[in-house]
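K.L.:
no sequence on hand, only this structure:
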């Protein structure tokens, strides 16, 4: 069958750092025979044309994203967990998936990416352990920026400061609160008597409890979200999100709200984890990236980070020709800008490599030069030494 599932690698004691990747791994583990698939922690979204993980490779076809992977496997008769769903159950599946992708994704973004302490102490090091140098400089900031965008729809995205939290924390310019978020300069809360950071924390907890309440009511007293006898695709997706929400962060608002008030969801996660095949996952090492491949990926990330250019490059490189808009074609000007940016990035990478080869600032420097005459000079070596000592240098 030759199914290859590519995901973000392990982090926080879980099989992946990404909720959809966790869902795909859990679904494959439970529903597809172990000999029919392999699991690769590629940590490279560029393996798919959609630049998204999880990504499935099957007979030369690439499919990205959990829902699209499930649809593909169902269409080709490989997966059957949703075959017997009724129309109302399919509608519930779409509604629940939308809730997870919006509200659930935003909550995870606030907990693991927006919170400066969680980002610096946990999430950024996790990505650094998954990525080779120099991608550790370009990929994590891009992932975090995307996560901050997801958090904005919750109404508390302003907790992500405009300055870089990691640099500011090291420089002592930004103060964090007891909730783990950045201390705000102005009082944005509804009550002047309450500090705005406390108001934001309370609001964040309210959103979390509201999210858990909807999931808990949707599941009810059933073993799984749609039925009692076996899980469906939405169960594995909910599992992926809830697993990451149980991660012990420096300020575990999500974890505490889930485990203290919604024990039925905790039981669901535990039971689904033990459902199906519990053998070791069929991990396989990804192919080593060559130097040119690393430089190319680094150049792409560098270009995307350039204000005013990144958007055009991303649209040209990842979007291509959109068949829905026939007038939207690849602009040669954007290509010229992109190539120029790529060359600049390669030069910068060479400078970085040279810089890394230099001794650390403040390290002792050793200077080697001919010793000056002290005491008897070369005369101490007898007549020959006296002759040599008299020669001009």
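P.N.:
Received it, and whenever you're ready, just let me know what you need. Just so it is clear, the structure is predicted and the values come from calculations on it, not from any experiment.
K.L.:
from here on, just use CA atoms for contacts and neighbour counts.
P.N.:
Fine.
K.L.:
quick check: longest helix of this protein.
P.N.:
The longest helix of the chain (DSSP state H) is helix 332-357.
K.L.:
I'd like the next helix or strand past that helix.
P.N.:
As assigned by DSSP states H and E, the chain's next helix or strand after helix 332-357 is helix 383-389.
K.L.:
and that next one, what does it pack onto?
P.N.:
Using 3 or more Cα pairs under 8 Å, 6 or more residues apart in numbering; DSSP states H and E as the contact test, no helix or strand touches helix 383-389.
K.L.:
how far out from the middle of the chain is that helix?
P.N.:
In terms of Cα atoms, centre = their mean, to the nearest Å, the centre of helix 383-389 is set 71 Å apart from its chain centre.
K.L.:
against that first model, consider the following:
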């Protein structure tokens, strides 16, 4: 049985729209024989029991996340399919350190470029998801990914790249000013900011922040690459090169409405840009990759990637997706699910936390869940006590409505027993 790698589907001429998926694809392309694995653009995290992509499937065994996939492939092949087998201890330490560096710094820049920058998200990223997702995921997943990216980058202080958020904030301030009876002069006819304006004026604080972020990411990798063909070894790529390709290709290749990240990479790291193009061709092939290639491999041009068409979404999967979305939108259930995900995240092997930290965060998640249950129980108990008091005080009375007909029957029987003959006038007056 062939190994199956499930990933987010193609976009921007790349085999996936997600960096970790691109890293996993490049590793499998370099390390595995082509006839030993298949690439499935399922674009649905629910296909994996862990709820994450990329996910490697070997029969009933599922492995998620790039580092776990690399470890599983190494053990599965007894070290034969291991790109890091020739690294010494020093290189292995550098591999781990720089992989973490690329993932942390690179993800923030990808989030800012593809999701937080409004013109790129609405003009490029969201339509790309629409072409590779099936109903109802095409309406549910992109907003969730957009919101998650904005949450991950809030600490960077670059929310002004999200023009929609800026406009919403401006509308709220405008409404508040109108409600207060005055509108500041500098708030009237104020033009909307654009990303080009934010980046074009060097006096803007955003420009310096973005310049610093891109420099902190690209320049160390440019210096590390030097004149070599790969980041660590002189000739053979390692798993670090696969991780770097995943993030650098999403920075360099997409043709976006506001390509500020690509421009920064080309200006600050020309050798790194050439390296990314070379690695992209080596791992993904020279053919321009479209979404149709993943869904109809037989109609696609020859490719170096072993595409396999994903299965159609089932009714059960649709129902599960809708129920999960409804649960995440319900305050009580969403809090419970959030705590469960937090606990599952910290208890995973690759969480990066020490046993003491994992125990502390897990205890916090359990305590939060218990507090939620106590709060709900207190509310239910309070409502029940209030209703009971209202019954006791007579504020609420329940009438069965069955006694009134019996009283009418008794009155009619007494009337007949009295011996009086009914009169026509009385009968008509009763009508």
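P.N.:
Looks like it came in fine. Please read all numbers here as calculations on a predicted model, not as lab measurements.
K.L.:
report the TM-score for the pair.
P.N.:
The TM-score (TM-score structural alignment, normalised by the length of the first structure) is 0.72; 320 aligned residues with a Cα RMSD of 3.3 Å.
K.L.:
how about the longest helix of the first structure: buried residues?
P.N.:
For helix 332-357 of the first structure, the neighbour count (16 or more other Cα atoms under 10 Å) marks 334, 337, 338, 339, 341, 342, 345, 346, 349 as buried.
K.L.:
who touches the residue lying closest to the fifth one once chain neighbours are set aside in this structure?
P.N.:
Distances taken as Cα to Cα, 6 or more residues apart in numbering place residue 303 nearest to residue 341 of the first structure, at 5.8 Å, with adjacent residues excluded. When the contact criterion is Cα atoms under 8 Å, 6 or more residues apart in numbering, the partners of residue 303 of the first structure are 309, 310, 313, 338, 341, 342, 345.
K.L.:
aligned to the second one, what sits in the second structure?
P.N.:
Using TM-score structural alignment, the equivalent of residue 310 of the first structure in the second structure is residue 334.
K.L.:
is it true that that match touches residue 324?
P.N.:
No - judged on Cα atoms under 8 Å, residue 334 of the second structure makes no contact with residue 324 at a distance of 9.3 Å.
K.L.:
got a list of what residue 30 of the second structure touches?
P.N.:
Contacts here follow Cα under 8 Å, 6+ apart; on that basis residue 30 of the second structure touches 83, 283.
K.L.:
before we move on, the earlier item: how much space between the residue nearest to residue 341 of the first structure and residue 46 of the first structure?
P.N.:
Here the criterion is Cα to Cα, to the nearest Å. By it, residue 303 of the first structure lies 15 Å from residue 46 of the first structure.
K.L.:
check residue 62 of the first structure too.
P.N.:
Here the criterion is Cα to Cα. By it, residue 62 of the first structure lies 11 Å from residue 46 of the first structure.
K.L.:
more neighbours: the two, which one.
P.N.:
Between residue 62 of the first structure and residue 46, counting by other Cα atoms under 10 Å, residue 62 is the more crowded of the two (17 against 14).
K.L.:
verify the contact between the more buried one and residue 51 for me.
P.N.:
No - applying Cα under 8 Å as the test, residue 62 of the first structure and residue 51 come out as separate, 10.9 Å apart.
K.L.:
and residue 4 of the first structure, that one's in a strand?
P.N.:
Yes - Residue 4 of the first structure: assigned to a strand according to DSSP: H, G, I helix; E, B strand; the rest coil.
K.L.:
give me the aligned partner of it over in the second structure.
P.N.:
Residue 4 of the first structure maps onto residue 4 in the second structure, by TM-score structural alignment.
K.L.:
how many neighbours does that match have?
P.N.:
20.
K.L.:
doesn't residue 54 make contact with it?
P.N.:
No - counting by Cα under 8 Å, residue 4 of the second structure does not reach residue 54; the two are 10.3 Å apart.
K.L.:
tell me the contacts of the most centrally placed residue in the first structure?
P.N.:
The centroid of the first structure falls nearest to residue 143 when counting by Cα atoms, centre = their mean (5.2 Å). By Cα under 8 Å, 6+ apart, no residues touch residue 143 of the first structure.
K.L.:
can you confirm it is in a helix?
P.N.:
Yes - in this structure, residue 143 of the first structure lies within a helix as judged by three-state DSSP.
K.L.:
check the gap between it and residue 149 of the first structure for me.
P.N.:
Residue 143 of the first structure sits 10 Å away from residue 149 of the first structure, going by Cα to Cα.
K.L.:
could you measure from residue 249 of the first structure over to residue 344 of the first structure?
P.N.:
Distance, residue 249 of the first structure to residue 344 of the first structure, by Cα to Cα: 38 Å.
K.L.:
if we take the buried residues of helix 332-357 of the first structure, which one ends up nearest to residue 88 of the first structure?
P.N.:
residue 334 (46.6 Å; Cα to Cα).
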